[in-house]
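Asker: Give me coordinates for this.
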Amino acid sequence: MKKTPKKRRSSINFIEIDREELSELVSAIKAVLSGYNYFPSEALNPARGDEARCAELELFKSVNDRELMVMQLFAQGRNNKEIAKGMFLSNKTVSTYKKRLMQKLKAKSLVELIEMAKRNALV
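Answerer: Alright, predicted model coming up:
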């Protein structure tokens, strides 16, 4: 009697991809399926990625310590009320910090702020 190997389960639950990355992935798949080679745009033009990172880091210069702390706490999954309680602030003050962060870092949403925090190793 021959034993069949057990199937391995993947430990990946999800993959997070933004629109640019998804567009890049679709282009790569189409190119490969058509028999072509594919090189990511950052590999062909690495300076473009570096410029974007530098510009983003430049934006952080205008962020004060309290705002940075609030951003880190949001990135850790805390909400306004939890942050306010932990920092001994009012909920309104935390909302003001969040609003200022979004303006200073040119983020359109809290999700975008959290992604910036992760990209810049603030979490």
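
Asker: contacts and neighbour counts: CA atoms only from here.
Answerer: Will do.

Asker: give the contact list for S90.
Answerer: Going by CA atoms under 8 Å, 6 or more residues apart in numbering, S90 touches A84.

Asker: now the other sequence, so there's something to compare against:
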Amino acid sequence: MDEILFAAKHVLNGYLFFPSDILNSISGLANLGESATPSHTLTAREISVLSYLIKGFKNKEIAQVLFISSKTVSTYKTRIMAKLGVKSVIEMANYVTKNNLL
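Answerer: A predicted model of the protein is given here:
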């Protein structure tokens, strides 16, 4: 019940919520930033944006799905690329694939 209340509060505040069992199954993503750049990790929102980017979604499409502006998506994209040390979405997808993160 505590997890349901926690989730409801976060969703109402505009955040995504993933049940703990799902997060445990994708635990490789939680350390995504650490393996690329020490002391940096990807946030939950950056992970969400990353998953859409490597599936080929455009910034505008991601913005619509996540209810944020396309400029915000662009900012997340820039941050993700910096944290992973890549220069393109293709390199980002290769990084994720190479490290079996999705």
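
Asker: Contacts made by stretch 21-34 of structure 2 with the rest, please.
Answerer: Outside of stretch 21-34 of structure 2, the residues within contact range by CA under 8 Å, 6+ apart are 39-42, 47, 83-84, 100-102.

Asker: and those residues, which of them are in helices?
Answerer: Mapping the contacts of stretch 21-34 of structure 2 onto helices (DSSP state H) picks out 47, 83-84.

Asker: Going by distance to M92 of structure 2, which of these wins?
Answerer: L84 (7.4 Å; CA to CA).

Asker: Tally up the residues packed near the corresponding residue of structure 1 for that closest one, please.
Answerer: Taking TM-score structural alignment for the superposition, L84 of structure 2 sits opposite L105 in structure 1. For L105 of structure 1, the count of nearby residues is 19 (other CA atoms under 10 Å).

Asker: before we move on, what SS does the closest residue to L105 of structure 1 other than its chain neighbours have?
Answerer: Using CA to CA, 6 or more residues apart in numbering and skipping residues adjacent in sequence, the residue nearest L105 of structure 1 is L59, 5.6 Å away. Going by DSSP: H, G, I helix; E, B strand; the rest coil, the secondary structure assigned to L59 of structure 1 is helix.
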